[in-house]
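Enquirer: Got a predicted structure plus its sequence, pasted below:
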Amino acid sequence: MDPSTEQVPRTRVTAGLRALRFDAGSLALNLIASLGRRGSTPIERLGTLDRLREWCDGVGLRLHDEAVTEELRTELRTLREAAYDVVAAVVHDRTPAAASIALLNDRARPAPPQPLLRATGTGVEVDGADRPLTGRELQSIVVRDLIAVLGDPERRGALRACDSSLCTMIYLDPTPGRRRRWCSMRLCGNSAKAAKHRQRQASAAPGGS
């Protein structure tokens, strides 16, 4: 067979691979992780409006019902790619695209809701803390989180990309010495260990190289 026409095997997409990730270490990084396996065949985890609602629930943000639209889902995916370009540039020591910076700055401008204190007959309560968000307010909160990560030298220095060439998810490494290699030991770490074990078995087998 001509190598140029040989098809690359597609990744088997399991429910586990489609599951939303909330373990990247920040709100913005969790959004970036909603596209999985960037290093191979990407897996869209934000593929429906129900998944958008699930993602918002998972990060503790509540949208107006009328804000949950295909337009917002498209905007979030555009924001996600600009955010990935910027954090990947930090991790890999390169310059991000000017368009990514411009888009993120534009989406950060709408002011997110500001809860206020209100006196009551029996004391003080917080007013507006549970107000549902508009789509642009949601995006502003995400971008401001990203700016907070990049503006904090400690957190910026903790950005890492998963060592799995299939995954490459970017996360914050909170471990001493920043020695964590995988986005998740349970997922990519165990897969890498299993692959090395299979390689050792193959090498040890008769006829193995």
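Expert: Structure's in. What do you need? None of these values were measured; they are calculated from a predicted model. Numbers count the residues shown, from 1 in each chain.
Enquirer: okay, CA-based contacts and neighbour counts for the rest of this
Expert: Will do.
Enquirer: now the helices for the chain?
Expert: For the chain, the helices defined by DSSP state H cover 15-18, 27-32, 49-59, 70-92, 98-108, 135-151, 153-157, 190-204.
Enquirer: Just list what the fifth one packs against, helices and strands only.
Expert: Judged by 3 or more C-alpha pairs under 8 Å, 6 or more residues apart in numbering; DSSP states H and E, helix 98-108 is in contact with helix 70-92, helix 135-151.
Enquirer: Use this one as the comparison:
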Amino acid sequence: MGAAPQAPRTRVTARARDLRFDAGSLSLNLVATVGRRPVGPVERMGDAERLVAWCRGVGLTPAPGYAAEALLSSLHALRDAAYDIASSLLDGHRPHPASVELVNDLAACEPPAPRLKLTRDGVRPASGSDLLTEDALLSVVARDLIELVSDASRRQRLTRCASEVCRMLYLNPESGRPRQWCSMRRCGNNAKAAAHRRRRAATAGGRPAGPDTP
């Protein structure tokens, strides 16, 4: 076996720990709660407070009384399985059987159907219809991953950020030019700035700049 790839030397800044909600799908937003995979992983959802922030950011509401630590641990396990499966669509590796089994098991739970109620002011969502048990929440995420893998159009739009520091998995938009970076404001601008510094350093005979932090 060859040596493991070495992570570029970059600082783990507050921005590197920011939660990301721009991966293009629910399951990929979960995968993005670890930054800089696979060579320099940065945990972005490591405690109950970050779990609440992530759920709010993706529009999932756990039912009152949920066990935060247990849900966090389950999401971490699903996250690893989702990364294993999603990244296999890009690099062709065979996902671990345990990853596929976990996703299938979690998806088997039927999420609650949304409900309506009729009031004097018209039709409204039924109170509490958006609250998810822990099993239902995990099922929603697992089903999103299965839908991604099952949809040829989404599979074709799946890509990996070109930044050697970031390497985030995301879906390109359905129309328009495919993106090279996960975000132009983050990795795109960083890459262009680093390239500009390298050109200046080469012109001045200095040492080229390394990769920037996403």
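Expert: Arrived safely, thanks for sending. Predicted model, so just to flag it, every value in this text is computed and none were measured.
Enquirer: returning to what we had before: which stretch among the helices and strands packed on helix 98-108 of structure 1 is buried most, on average?
Expert: Highest mean neighbour count among those (mean count of other C-alpha atoms under 10 Å): helix 135-151, with a mean of 20.
Enquirer: Show me what that one is packed against.
Expert: Applying 3+ C-alpha pairs under 8 Å, 6+ apart, one finds that helix 135-151 of structure 1 makes contact with helix 27-32, helix 70-92, helix 98-108, helix 153-157.
Enquirer: now for those helices, which one comes closest to L49 of structure 1?
Expert: Comparison of those against L49 of structure 1 by C-alpha to C-alpha identifies helix 70-92 as nearest, at 7.0 Å.
Enquirer: Mean distance of the closest one to its aligned residues in structure 2, please.
Expert: Mean deviation of helix 70-92 of structure 1 relative to structure 2 after superposition (mean C-alpha distance after the TM-score superposition for structure 1): 0.6 Å.
Enquirer: That helix versus helix 98-108: what angle between them?
Expert: Using axes from the mean of the first three to the mean of the last three C-alpha atoms, to 10 degrees, one finds that helix 70-92 of structure 1 and helix 98-108 are set 130 degrees apart in direction.
Enquirer: Show me the contact partners of helix 70-92 of structure 1.
Expert: 28, 31-32, 46, 48-49, 52, 95-97, 99-101, 103-104, 135, 139, 143, 146, 159-161, 170 (C-alpha atoms under 8 Å, 6 or more residues apart in numbering).
Enquirer: ok, now with 6 Å
Expert: Outside of helix 70-92 of structure 1, the residues within contact range by C-alpha atoms under 6 Å, 6 or more residues apart in numbering are I32, T95, P96, S100.
Enquirer: Can you select the buried ones among those for me in ChimeraX?
Expert: Command for ChimeraX that selects the buried part of the contacts of helix 70-92 of structure 1, burial taken from 16 or more other C-alpha atoms under 10 Å:
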select :32,96,100
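Enquirer: before we move on, back to that, just send the helices and strands packed on helix 98-108 of structure 1 back as CSV, with distance to E125 of structure 1 too.
Expert: Shown next, in CSV, are those (distance: least, C-alpha to C-alpha, whole Å):
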stretch, distance to E125 of structure 1
helix 70-92, 32
helix 135-151, 23
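Enquirer: what about those, which gets the closest to K193 of structure 1?
Expert: Among those, the nearest to K193 of structure 1 by C-alpha to C-alpha is helix 70-92 (24.2 Å).
Enquirer: can you give me how far that closest one is from the chain middle?
Expert: For helix 70-92 of structure 1, the separation from the chain centroid amounts to 9 Å (computed by C-alpha atoms, centre = their mean, to the nearest Å).
Enquirer: Stretch 168-187 of structure 2 too?
Expert: Computed by C-alpha atoms, centre = their mean, the chain-centroid distance of stretch 168-187 of structure 2 equals 13 Å.
Enquirer: end-to-end on it?
Expert: Stretch 168-187 of structure 2 has an end-to-end distance of 10 Å (C-alpha to C-alpha, to the nearest Å).
Enquirer: Which residues does that stretch contact?
Expert: Identification of contacts with stretch 168-187 of structure 2 by C-alpha under 6 Å, 6+ apart yields A23, G24, R157, L158, T159, R160, C161, A162, G188, P214.
Enquirer: among those residues, who's most crowded?
Expert: P214 (26 neighbours; other C-alpha atoms under 10 Å).
Enquirer: Would you convert the contacts of helix 70-92 of structure 1 into CSV that also reports distance to T14 of structure 1?
Expert: Shown next, in CSV, are the contacts of helix 70-92 of structure 1 (distance: C-alpha to C-alpha, whole Å):
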residue, distance to T14 of structure 1
I32, 19
T95, 34
P96, 32
S100, 31
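Enquirer: hmm, back to that, adding distance to R38 of structure 1, write the helices of structure 1 out as a markdown table.
Expert: Output for those, formatted as a markdown table (distance: least, C-alpha to C-alpha, whole Å):
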| stretch | distance to R38 of structure 1 |
| --- | --- |
| helix 15-18 | 12 |
| helix 27-32 | 10 |
| helix 49-59 | 19 |
| helix 70-92 | 10 |
| helix 98-108 | 18 |
| helix 135-151 | 19 |
| helix 153-157 | 21 |
| helix 190-204 | 17 |
